[in-house]
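1. structure, please.
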Amino acid sequence: MSTSEPTTSCELCGWIAAVLSIAAFGSFGVPIKSDAAKACDIDPLCMQTYKTVVCLLTSWIVLLWEPFSYTPWGIISGLFWVPGGVATVFAIKNAGLAIAIGVGGSCIVLVSFTWGILVFGEHVHNRIQASMAVALMLMGLVGMAYYSAPTVAHNAVMAEESSDGIFASPKTAAVRSYQEVELEDRSTPSSEHNDDSCRDGPGEDEVVTENEAVAGLKTASPPLGSPDVDTRVSIQEDLAKETSHILFCGIRWQRRLLGILAAAFNGCYGGSIMVPMKFAPPTAVGAAYVISFAIGATMVTAGLWFGRFLYHFQRECSFSQAYGRLPSFYFRQMWLAGGLCGLLWSIGNFFSILSVKYLGEGVGYSVVQLNLLVSGVWGIAYFGEVQGKETIIKWFISAVVAVTGILLLSYEHHAK
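-> Next up is the predicted model:
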């Protein structure tokens, strides 16, 4: 009786901590997609630095109830977190919030479960059933990530819905836009067409501007079948290709694909972030580990900045020019978004550490990845990353599958 009550209490604390971590982790990416971040086009390492600084500043709060304790294992956790965090920021910017967190979360679940069950030998009732639960959870997470894909991440010219409910191709959409312009012209009095201000506008033979091509605006209304239709659609497709691709390591990548790969890197590499705590002394685990983690992350972040400076110095052979090549923090524009991002992540990290302490690596850190539910809701309701009633329904079905896997996994953990 006396031995079972503390265990139940500890596990309850672990589940409460997991829920709070889910809410915070699922929301920390929202400031990365804020208007301020978009306007500044903030560099991923700069955004990660905001997160690291806030993590360091808030970590000392644990001294209110925990004695100071430091372990160098926090540096190892920082080596996992900081590069993975940079990749996550890049993924959110280029692939979208929901799919970035979804792909990363799926990989993290697999990595943390492998560490907890196969390496640390954490207790489960039946390893086969637990593995099936993880597989079910991964299936749901992958489905959620798939249906959370931004509709315009890989195509700047978004297909319009036709009158019969079938999505039209970009060329069909362009033809329809010309038809709409023609109808407007026919309903406009002829005196307005003879206005000098209309005559001063661009003619049919002039090249369409980039903004007009991207927005689908038409400055003239040539007859259907005119070569201008195909020409302008070709311009739109070329501009779409430019905005949807990015040059990385000398290779031109599809922007959304590179973002998904970055999210997968964060999951596979950064999924081991809590493993070093297993080797820390008993006085430095749980909440006490937060300080060691924050100090280690700060050291790793500073190391990345120094390495980036050396890279530019090697190319420029000038300290001032190398410093000038470093990206700006845009502090006046980004202090609120960057600080909020770091604060939400720090809250999620603190409670995830407690979750791992009470529930174990395999269950605790895997359950925390349900933050995909929260980030997915942000993506659907706020950023509109999921379009169409049918797609949204499929996303929620995938969410139910993931939750089912979580419940089965928790059952396997509780069975003694």
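
2. C-alpha from now on. contacts and neighbour counts both.
-> OK.

3. most remote residue from the protein's center?
-> residue 191 (53.2 Å; CA atoms, centre = their mean).

4. state the distance from it to residue 197.
-> Distance, residue 191 to residue 197, by CA to CA, to the nearest Å: 12 Å.

5. gap between the two ends of stretch 103-122?
-> 25 Å.

6. could I get the buried residue list for that stretch?
-> For stretch 103-122, the neighbour count (16 or more other CA atoms under 10 Å) marks 103-117, 122 as buried.

7. got it, and stretch 27-39?
-> For stretch 27-39, using 16+ other CA under 10 Å, the buried residues are 27-33, 36-37.

8. and the residue farthest from the centre of the chain, how close does it get to residue 199?
-> Taken as CA to CA, the span from residue 191 to residue 199 is 12 Å.

9. ok, residue 12 - how many residues close by?
-> By the criterion of other CA atoms under 10 Å, residue 12 has 15 neighbours.

10. quick one: residues contacting residue 258.
-> For residue 258, the contact set (CA atoms under 8 Å, 6 or more residues apart in numbering) comprises 91, 94-95.

11. what does residue 197 give?
-> So residue 197 contacts nothing (CA under 8 Å, 6+ apart).

12. what helix or strand does it sit in?
-> For residue 197, the element it lies in under DSSP states H and E is helix 196-199.

13. sequence B follows; please return its structure for comparison with A:
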Amino acid sequence: MSSSIFEGTFPQAILKQIPMWAMQEGAPFFALLQNDTNNNTNGTSPTDGQVPDWLGWVGVVACIIAWGTFGLPLKVKWIKEANMNPIVFQFYFSSMVLITSFIVLIWNEWYFSFWGILGAAVWVPASLLSLIAIHLLGLGVAQGVWSGVNIITSFTWGVALFHSEIGNPYLTALALILMVVGIVGIATCSKWNLPELLPASSTETKSLVNETVTHYDGNEENPEAPNTFNPEVQNNEQAVEQTIETTQEEEEYPTQPLSRKEKIVSILKSSKNYILGLACSVGVGVLGGSQFVPSRFEEKPGVVYVVGFGFGSAGITSAILVIYYIYYIIRYRVVLPFHPKVAVFPCITACLWQVGNVMATYVSMSSLGFTIGLPLTQASLVVAGICGLLFFKELRGWKAILQFFVSALVFLIPGCILLSLFGKK
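-> Got it, this is the predicted structure:
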């Protein structure tokens, strides 16, 4: 028995509103997108080659650009100044995913998949973790980690659950090794940015601390809104004075050089956020590589799967938001700020991500398919790294930059290509 409900022909009426000249001039393209409602495929289970190679390659490029840039709105100064809560950001994001999911109904009949809701239940936590990972690691490094883990996770699902046969075990093993080396290289390249473990001058300390006091204690743009991530932060001038005094004492009475063990401990302490960001990125990769597993159980898998996915993502995120909103009011005695003035940025993020999500479907429908096309879309991490380097200076110094590009171009991407060519018969 089919798991679908609410099937209808409403979207076909929309197609009829398209001018005849447009249908005639673009007939080959619309023929690729529109369903053949008499062949029982609903446009979702096409045979390989129904989408021409050129459209498959266009889809690969679109995915690389969209998925490589969708995190950029997270880094703009207005989002940083607003300090938007990740759950609020995810609410805007999921709402836009739901809205944009209806676009596929222009060339498909209405179809609702309950498996899409399950897929959304996997994706929403991954999306929340990605916000934290980008905040802690930066766009380029975070996406570099979860892209590689995503590929490995997808490959594992294919072999373990769907019994995909490995084409060449030796080259597949080599591909996985290259990917792991590339992931480690990308994940550690930002460590070159760590400052030396030396006490800062009192002037630098005062400047930094004064900036911190202004940030937390002088919120002129929105004086009623507390710090979203830490609403209990109050006037910290007393702590600032103690910090300055301690720093001055250290300068007057310099300590002995740190031993090797003390340096390691100090680095670990200073790397707490880095380790947390790395763990979040790995979680994003595992969940992201698993989010389309439910679609394999759908009787009519394909592009209209995103409709049920959109409803699921919006519904699950809304439920999380309601629970968190109640907790926030009880815990902090203030209303959770939604920052409507900057809501456009999570919406832009969602639109970019959804473009990649939809175009990836057409990549899978082409002859490039799952073995070549989809793995190549993970080259988006290079775009993300370049954007992080050019616009946000996330990697500073030639060592960090060199390690990033060597890890990506020499190890991770060749590993992806080998895996796509020899990982499946």
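
14. helices - which of the buried residues of stretch 27-39 of the first structure land there?
-> Using DSSP state H, the subset of the buried residues of stretch 27-39 of the first structure located in helices is 36-37.

15. and the buried residues of stretch 27-39 of the first structure as CSV, adding distance to residue 403 of the first structure?
-> As requested, the buried residues of stretch 27-39 of the first structure are exported to CSV (distance: CA to CA, whole Å):
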residue, distance to residue 403 of the first structure
27, 18
28, 21
29, 21
30, 23
31, 26
32, 26
33, 26
36, 34
37, 32
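
16. any idea which of the buried residues of stretch 27-39 of the first structure is closest to residue 321 of the first structure?
-> Residue 321 of the first structure has its nearest neighbour among those in residue 37, at 25.2 Å by CA to CA.

17. what sits against the equivalent of that closest one over in the second structure?
-> Here residue 37 of the first structure is matched to residue 79 in the second structure, going by TM-score structural alignment. Residue 79 of the second structure makes contact with 73, 342, 345, according to CA under 8 Å, 6+ apart.

18. the second one - how many residues pack around it?
-> Residue 342 of the second structure is flanked by 14 other residues according to other CA under 10 Å.

19. what about it, distance to residue 80 of the second structure?
-> Taken as CA to CA, the span from residue 342 of the second structure to residue 80 of the second structure is 10 Å.

20. ok, now the first one?
-> Taking CA to CA as the measure, residue 73 of the second structure and residue 80 of the second structure are separated by 10 Å.

21. check residue 196 of the second structure too.
-> From residue 196 of the second structure to residue 80 of the second structure the distance is 26 Å (CA to CA).

22. average gap between the helix or strand hosting residue 92 of the first structure and the second structure?
-> Secondary-structure assignment from DSSP H and E places residue 92 of the first structure in helix 73-95. Taken over the aligned residues, the distance from helix 73-95 of the first structure to the second structure averages 0.8 Å (mean CA distance after the TM-score superposition for the first structure).

23. so where is that helix in the second structure?
-> So helix 73-95 of the first structure sits over residues 115-137 in the second structure, by TM-score structural alignment.

24. where do the strands of the first structure begin and end?
-> 245-248, 251-254 (DSSP state E).

25. turn the ones you listed into CSV, including mean neighbour count.
-> What follows is the strands of the first structure, written out as CSV (neighbours: other CA atoms under 10 Å):
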stretch, mean neighbour count
strand 245-248, 14
strand 251-254, 14
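
26. these: which one's closest to residue 273 of the first structure?
-> strand 245-248 (26.2 Å).

27. from the contact counts, what lies against the closest one?
-> strand 251-254 (3 or more CA pairs under 8 Å, 6 or more residues apart in numbering; DSSP states H and E).

28. chain center to the strand it packs on: distance?
-> For strand 251-254 of the first structure, the distance from its own C-alpha centre to the chain's C-alpha centre is 19 Å (CA atoms, centre = their mean, to the nearest Å).

29. and stretch 117-136 of the second structure, by the same measure?
-> Worked out by CA atoms, centre = their mean, stretch 117-136 of the second structure lies 7 Å from the chain centre.

30. cool, stretch 104-113 of the first structure as well?
-> Distance, centroid of stretch 104-113 of the first structure to centroid of chain: 15 Å (CA atoms, centre = their mean).

31. what's it aligned against in the second structure?
-> Using TM-score structural alignment, the partner range for stretch 104-113 of the first structure is residues 146-155.

32. what's the average distance of that stretch to the first structure?
-> Stretch 146-155 of the second structure sits 1.3 Å off on average (mean CA distance after the TM-score superposition for the first structure).

33. can you list contacts of that stretch?
-> By CA under 8 Å, 6+ apart, the residues outside stretch 146-155 of the second structure that reach it are 176, 179-180, 183, 281-290, 375, 378, 381, 412, 416.

34. quick one, helices of the stretch 101-250 of the second structure?
-> Counting by DSSP state H, counting those that start in this stretch, one finds helices in the stretch 101-250 of the second structure at the ranges 114-137, 139-160, 169-188, 202-217, 237-252.

35. do you know how far the residue nearest to residue 285 of the first structure when sequence neighbours are not counted is from residue 8 of the first structure?
-> Nearest residue to residue 285 of the first structure in three dimensions, chain neighbours excluded: residue 277, at 6.2 Å (CA to CA, 6 or more residues apart in numbering). Here residue 277 of the first structure is placed at a distance of 22 Å from residue 8 of the first structure (CA to CA).

36. look at those two and report which has more neighbours.
-> Remark: of residue 277 of the first structure and residue 8, residue 277 carries more neighbours, 25 against 13, as counted by other CA under 10 Å.

37. what lines up with the more buried one in the second structure?
-> So, by TM-score structural alignment, residue 277 of the first structure is matched to residue 295.

38. how about residue 335 of the first structure?
-> So residue 335 of the first structure corresponds to residue 343, using TM-score structural alignment.

39. OK, contacts around residue 277 of the second structure?
-> Residue 277 of the second structure neighbours (CA under 8 Å, 6+ apart): 132-137, 142.

40. give me the distance between it and residue 145 of the second structure.
-> 10 Å.

41. what do you get for residue 164 of the second structure?
-> Residue 164 of the second structure is 25 Å from residue 145 of the second structure, by CA to CA.

42. can you check residue 422 of the second structure too?
-> Distance from residue 422 of the second structure to residue 145 of the second structure, by CA to CA: 22 Å.

43. how about residue 376 of the second structure?
-> 16 Å.

44. likewise for residue 200 of the second structure?
-> 32 Å.

45. ok, now residue 166 of the second structure?
-> In terms of CA to CA, residue 166 of the second structure sits 24 Å off from residue 145 of the second structure.
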